[in-house]
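S.K.: How does the following fold in three dimensions:
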Amino acid sequence: MFKKLFAEFLGTFWLVFGGCGSAVLAAAFPEVGIGLLGVSLAFGLTVVTMAYAVGSVSGGHFNPAVSIGLMVAGRFPASSLIPYAIAQVAGAVAAAAVLYLVASGKADFQLGGFASNGYGEHSPGSYSLLSALVMEVVMTAFFLFIILGATSHRFPVGFAPLAIGLALTLIHLVSIPVTNTSVNPARSTGVALFVGDWALSQLWLFWVAPILGAVLGAIAWRAVGEAE
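M.R.: Prediction:
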């Protein structure tokens, strides 16, 4: 079990450090300016690379909502859910800490949103709570549906990480303007702890919505997918 949990810790660390790091360090740097497309690709690439690296060890969840969705779908034991979630959140917090250490080394450093997720005045596009809720639920539901389909025994072996990573890229391309894209409670928690204040007060949504979406995605797969 230790190897699985450490793999989840490392995978979630890489997702948060690479994804949120692209937003905090690169997207805000005028000479680089990777923008929405670059940040979206960064999140997708973190999943692709770590899924290939440690997917065979832990399943490559890197996300408590994904673990819950897989459990609902009958692909993951309930007894492992809490240890996985703890490892994932710990990896996200560790990544946010290292990212803060790097970012704060800039002479004119200002914490700002630190890639946190939000709604209302803290949404990149000033979208409402309802818009944020619907976006996060829908995107996480389809993310789980794609994960379950891509890891089905009928899917070509070896291509699942690509499908999942591309799905996460697409999710970010659509939803960054609305919530700054969560679909992952651990990712949201790691950076929110450093922002505090509004980020923590709005964090509940980025646990509730992804978990609800994951459950719906798992139910949808069980309705249309093949028996495992």
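S.K.: Please make it C-alpha for all contacts and neighbour counts, starting now.
M.R.: Will do.
S.K.: any chance you could map the helices in this protein?
M.R.: Along the chain, counting by DSSP state H, helices occupy 2-21, 35-58, 64-72, 81-103, 129-150, 160-179, 185-195, 197-201, 205-224.
S.K.: Could you export those helices to a markdown table, including columns for mean neighbour count?
M.R.: Shown next, in a markdown table, are the helices of the chain (neighbours: other C-alpha atoms under 10 Å):
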| stretch | mean neighbour count |
| --- | --- |
| helix 2-21 | 24 |
| helix 35-58 | 20 |
| helix 64-72 | 25 |
| helix 81-103 | 21 |
| helix 129-150 | 22 |
| helix 160-179 | 21 |
| helix 185-195 | 24 |
| helix 197-201 | 16 |
| helix 205-224 | 22 |
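S.K.: Could you also give me the structure for this next sequence, so I can compare it with the first?
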Amino acid sequence: MEFRVAIRATFLVLLSFMIAGCEQSDTDGVPVITPPEPELLTSTDDMQTGAADFDRSTHPGKGLYEESCSGCHDGTVSRAPHFSWLEMMNASVVYQAMNEGVMSVQAEALTDEDKILITEYLTRTKLAGGAALKVIEPPMCTDGDFDLSSPAPAVNWGHDTNRYSPSTVAGLTVPEIPNLELKWAFAFPDAFRARSQPTIAMGTVFVGSQEGRVYALDLETGCARWT
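M.R.: Modelled structure (predicted):
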């Protein structure tokens, strides 16, 4: 019994020395660095589509939004884009959604002037004469003919959710993947996402946009054959 007590006492003494040594090392050796507190985003002003050359707090669109839109878009309905997302949308997208898009039923009681005022308030864009509501056209191909001799893609966009393409079809090996470069990119006018998966045929990418248009894009250059 005395032997066990002696061992336990010796162990506790050694443990206290080890802890003291660690504390001494932390204070006299490498200094303890306290990481700074992460900075939180306090404003989305840099992400806004408009410069707001008017006072939003007194803009007539503010009252219209609060009366007709805030009930869903201030976070009450999970599927409805939040106010902060609406601020980042293009003016024509917001207006079209109320005029003939997904919000047309909810906006039936609004006049066209009401819709414009709400659009101005949300996007911080003054719609003088409807100039900001004009549709932006994509770069068009000089040759709009389809390549009817182009073979059908072996896997197209993918037959399943894995989008798997075998190396024999992709023409790539694993070591070559880091060397890939972007061939071309297409910015959907007046939208920030595509409507559905693209379909590839005749050397062309067929894809629908969020704002309702279908595009036929040249597979090699990305120019539009038609919209």
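S.K.: Got a TM-score for the pair?
M.R.: Comparing the two superposed chains by TM-score structural alignment, normalised by the length of structure 2, the resulting TM-score equals 0.20, with 83 aligned residues with a C-alpha RMSD of 6.2 Å.
S.K.: Quick check: residue 161 of structure 1 touching residue 46?
M.R.: No - in this structure residue 161 of structure 1 lies outside contact range of residue 46 using C-alpha atoms under 8 Å: 10.1 Å.
S.K.: Next SSE downstream of the lengthiest helix in structure 2?
M.R.: Looking across structure 2 with DSSP H, the single longest helix is helix 2-28. On the C-terminal side of helix 2-28 of structure 2, the closest following helix or strand by DSSP states H and E is helix 60-68.
S.K.: buried set for the helix or strand following that following helix?
M.R.: Counting by DSSP H and E, the next helix or strand C-terminal to helix 60-68 of structure 2 is helix 70-73. For helix 70-73 of structure 2, the neighbour count (16 or more other C-alpha atoms under 10 Å) marks 70, 72, 73 as buried.
S.K.: Output these in JSON lines, with distance to residue 224 of structure 2 appended to each entry.
M.R.: Shown next, in JSON lines, are the buried residues of helix 70-73 of structure 2 (distance: C-alpha to C-alpha, whole Å):
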{"residue": "70", "distance to residue 224 of structure 2": "38"}
{"residue": "72", "distance to residue 224 of structure 2": "36"}
{"residue": "73", "distance to residue 224 of structure 2": "34"}
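S.K.: which of those lies closest to residue 26 of structure 2?
M.R.: Among the buried residues of helix 70-73 of structure 2, residue 73 lies closest to residue 26 of structure 2 (C-alpha to C-alpha), at 51.6 Å.
S.K.: Could you double-check that the closest one lies in contact with residue 83?
M.R.: Yes - using C-alpha under 8 Å, residue 73 of structure 2 is in contact with residue 83, at 5.5 Å.
S.K.: ok but residue 98 of structure 2 is inside a strand, no?
M.R.: No - using DSSP: H, G, I helix; E, B strand; the rest coil, the assignment for residue 98 of structure 2 is helix, not a strand.
S.K.: Am I right that it is in contact with residue 116?
M.R.: No - using C-alpha under 8 Å, residue 98 of structure 2 is not in contact with residue 116, being 9.6 Å away.
S.K.: The two: who's more crowded?
M.R.: Shown here are residue 98 of structure 2 and residue 116; by other C-alpha atoms under 10 Å, residue 116 has more neighbours (25 against 21).
S.K.: And for that one, nearest residue in space, chain neighbours not counted?
M.R.: residue 95 (6.7 Å; C-alpha to C-alpha, 6 or more residues apart in numbering).
S.K.: Which helix or which strand is home to the one you found?
M.R.: Secondary structure from DSSP H and E places residue 95 of structure 2 in helix 91-99.
S.K.: buried set for whichever helix or strand comes after that helix?
M.R.: Next helix or strand after helix 91-99 of structure 2 toward the C-terminus (DSSP H and E): helix 112-123. Within helix 112-123 of structure 2, the residues that qualify as buried by neighbour count (16+ other C-alpha under 10 Å) are 114, 115, 116, 117, 118, 119, 120, 121, 122, 123.
S.K.: What count of nearby residues applies to residue 84 of structure 2?
M.R.: Other residues lying near residue 84 of structure 2 total 15 when counted by other C-alpha under 10 Å.
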